[in-house]
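A.B. asks: Here you go, sequence then predicted model.
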Amino acid sequence: MARDWLAWHDDYDQPGSALAARLAEVREQVRAALDRAPTGPLRVLSACAGQGRDLIPVLATHPRRDDVTARLVELDPRNAAVAEDAARAAGLTGVQVVVGDAAVTDAYADLVPADLVLLCGVFGNVSDADVRATVGHAVALCASGGTVIWTRHRREPDLVPTICEWFARAGFTPVAVGTPADRVGVGVHRHLGRPRPLPPKVTMFHFLPR
């Protein structure tokens, strides 16, 4: 049976749940990334953005909110509608919610390289090979000095240390890698190198069947 990605978000509202703890940590890291971002316009990308809970509430109260142009890409139109409503309610005119395949590079072509890239809820749902490929594409998605925030479960075999190695080989330095809840990992890496051109019409990952 296919997963209901609208219902999946319900655990965010359960105090003490792993998803609630992950969400709190991701939001804190988003806030910190915005705090250290350079002055001037900022670009933010969120792949598999769901209902926009990682980003929209932080932007709503952040001093840099009006500097941000953000694109949230989400395949489920129901979740995208929730994100769109939240962005409009917060008056975030720079936030665009797109219903589409977040795995395809064309979804981001006109907003790269970005100052903040969110890959939350991706690495735990794709093959190890696709995780590695997506880390490689992060070099094109992320501006020099920009931040990538990602998540991955820490069930055995724990891939988080290997993901960190892949980011290092791609020219990123770790900012934080934590486990805010049992078997939940949140990673933050900054891009130290120069961004590569983003190849067109490339599918970076495929969600595994459930």
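C.D. replies: That came through, no problem.

A.B. asks: CA atoms for contacts and neighbours, from now on please.
C.D. replies: Noted.

A.B. asks: now the end-to-end length of stretch 11-18.
C.D. replies: End-to-end distance for stretch 11-18: 8 Å, by CA to CA, to the nearest Å.

A.B. asks: Please apply the same query to stretch 119-134.
C.D. replies: End to end - CA to CA - stretch 119-134 spans 9 Å.

A.B. asks: In it, which residues are buried?
C.D. replies: Within stretch 119-134, the residues scored as buried using 16 or more other CA atoms under 10 Å are Leu119, Cys120, Gly121, Val122, Phe123, Gly124, Asn125, Asp130, Val131, Arg132, Thr134.

A.B. asks: where along the chain do the strands fall?
C.D. replies: In the chain, the strands defined using DSSP state E lie at 42-47, 68-74, 95-99, 114-119, 142-153, 172-181, 184-191.

A.B. asks: on that earlier part again, will you turn the buried residues of stretch 119-134 into CSV that also has distance to Thr179?
C.D. replies: CSV is the format used below for those (distance: CA to CA, whole Å):
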residue, distance to Thr179
Leu119, 16
Cys120, 14
Gly121, 15
Val122, 17
Phe123, 15
Gly124, 14
Asn125, 18
Asp130, 22
Val131, 19
Arg132, 20
Thr134, 21
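
A.B. asks: could the strands of the chain be laid out in JSON lines, adding distance to Val58?
C.D. replies: Listed next are the strands of the chain as JSON lines, based on distance: least, CA to CA, whole Å:
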{"stretch": "strand 42-47", "distance to Val58": "13"}
{"stretch": "strand 68-74", "distance to Val58": "12"}
{"stretch": "strand 95-99", "distance to Val58": "12"}
{"stretch": "strand 114-119", "distance to Val58": "13"}
{"stretch": "strand 142-153", "distance to Val58": "14"}
{"stretch": "strand 172-181", "distance to Val58": "18"}
{"stretch": "strand 184-191", "distance to Val58": "16"}
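
A.B. asks: put this beside the first:
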Amino acid sequence: MDWQTWHAQYDRPGSYMAQRLEAVRTQIGTSLDSSPPGPLRVVSLCAGQGRDLLPVLADHPRRDDVRALLVELDPRNAAYAEKTARSAGLDQTKVVRGDASLTDVYRGMVPADLVLVCGVFGNISDEDIERTVDSCARLCRTGGTVVWTRHRGAPDRVPLICEWFETRGFARQWLSGPAAEFGVGTHRFMGETQPLVPGMSMFTFTGYDTLRRSSAATDDA
């Protein structure tokens, strides 16, 4: 998968991806609006080109309160995000080219006020989704927010992901409607933040196409 070319889907007005992006941006803005006064920390897993967070942050009244960490493995997408952040004067935003599944990359930035897990759950196994949801209780401070996405294609895992969050002390704040092609959810962590486990891998990024082919092969067996 050429992940830089993949981002071009966001540029098609009215497309599924453009609508999802707008929903995510709205939820990011709502989270920042409702955050307590003082410094804020934001982390973004598999951040891509930062198209969800960076435009919102650039125009938000709380921009100078926010320290942000974007983690992205693809070098071209990471470079794009870095250029966007610098052009917007987001000097407290750091873009790291690295493996977003590894807990060590988030040291010093968690627990965070806002955790973005967008474009992840559709590209990893169910077991890894649950493991990542569990890890969100270590990445997110008490009262902090997780914004996440998952496609609505079969099997629709959005209800199950909500259940996994909610059995781990997260309260649902918003969920896109079932008629939408995309799933965007916002959950607030009401539990007690657990220590980050060093040296842990939260997931293996398999890719949507690979998962779909694997599922089709299993169905045909």
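C.D. replies: That came in fine, so what should we check first? These numbers were taken from a predicted model, which means no experiment stands behind them.

A.B. asks: Alignment lookup: Gly171 of the first structure to the second structure.
C.D. replies: Aligned counterpart of Gly171 of the first structure in the second structure: Gly169 (TM-score structural alignment).

A.B. asks: Correct me if wrong: that match contacts Gly191.
C.D. replies: Yes. Taking contacts as CA atoms under 8 Å, Gly169 of the second structure lies within contact range of Gly191: 4.8 Å.

A.B. asks: now stretch 34-54 of the first structure: which residue numbers in the second structure?
C.D. replies: Taken onto the second structure by TM-score structural alignment, stretch 34-54 of the first structure occupies residues 32-52 there.

A.B. asks: Work out which residue lies at the spatial centre of the first structure.
C.D. replies: Nearest to the mean C-alpha position of the first structure, by CA atoms, centre = their mean, lies Leu118 at 1.7 Å.

A.B. asks: Residue in the second structure paired with it?
C.D. replies: Residue correspondence to the second structure (TM-score structural alignment): Leu118 of the first structure is matched to Leu116.

A.B. asks: do the same with Arg183 of the first structure
C.D. replies: Aligning on TM-score structural alignment places Arg183 of the first structure opposite Glu181 in the second structure.

A.B. asks: burial of that match, as a residue count?
C.D. replies: When neighbours are defined as other CA atoms under 10 Å, Glu181 of the second structure has 15 of them.

A.B. asks: do the same with Ser31 of the second structure
C.D. replies: 20.

A.B. asks: Show the contacting residues for it.
C.D. replies: Ser31 of the second structure makes contact with Leu114, Thr145 under the criterion CA atoms under 8 Å, 6 or more residues apart in numbering.

A.B. asks: Next one: it relative to Leu90 of the second structure, how far apart?
C.D. replies: Relative to Leu90 of the second structure, Ser31 of the second structure is positioned 18 Å away (CA to CA).

A.B. asks: Would you confirm that Gly207 of the second structure contacts Asn123?
C.D. replies: Yes. Taking CA under 8 Å as the definition, Gly207 of the second structure is a contact partner of Asn123 at 4.2 Å.

A.B. asks: Between the strands of the first structure, which one is closest to Arg3 of the first structure.
C.D. replies: Comparison of those against Arg3 of the first structure by CA to CA identifies strand 68-74 as nearest, at 14.8 Å.

A.B. asks: Check which helices and strands that closest one sits against.
C.D. replies: In terms of contacts (3 or more CA pairs under 8 Å, 6 or more residues apart in numbering; DSSP states H and E), strand 68-74 of the first structure is packed against strand 42-47, strand 95-99.

A.B. asks: Excluding sequence neighbours, find me the nearest residue to Leu196 of the second structure.
C.D. replies: In space, and not counting its chain neighbours, Leu196 of the second structure is closest to Arg138: 5.3 Å by CA to CA, 6 or more residues apart in numbering.

A.B. asks: counterpart of the one you found in the first structure?
C.D. replies: Correspondence of Arg138 of the second structure to the first structure, assessed by TM-score structural alignment: Ala140.

A.B. asks: show me what contacts that match?
C.D. replies: Val112, Pro113, Pro195, Arg196, Pro197, Leu198.

A.B. asks: Please, a PyMOL command that selects the buried ones among those?
C.D. replies: Buried subset of the contacts of Ala140 of the first structure, written as a PyMOL selection, criterion 16+ other CA under 10 Å:
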select buried, resi 112+113+195+196+198
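
A.B. asks: longest helix in the second structure, by residue count?
C.D. replies: If you go by DSSP state H, the second structure has its longest helix at helix 16-34.

A.B. asks: mean shift of that one relative to the first structure?
C.D. replies: Aligned to the first structure and superposed, helix 16-34 of the second structure gives a mean residue distance of 0.3 Å (mean CA distance after the TM-score superposition for the first structure).

A.B. asks: what is the orientation angle of that helix with strand 40-45?
C.D. replies: With axes from the mean of the first three to the mean of the last three CA atoms, to 10 degrees applied, the angle from helix 16-34 of the second structure to strand 40-45 works out at 160 degrees.

A.B. asks: one step back: is it true that the match of Arg183 of the first structure touches Thr149?
C.D. replies: No. Glu181 of the second structure is beyond contact range of Thr149, at 11.2 Å (criterion: CA under 8 Å).

A.B. asks: The closest residue to Thr134 of the first structure other than its chain neighbours: neighbour count?
C.D. replies: Leaving aside its chain neighbours, Thr134 of the first structure sits nearest to Met204 (5.5 Å; criterion: CA to CA, 6+ apart). Around Met204 of the first structure there are 18 other residues, counting by other CA under 10 Å.
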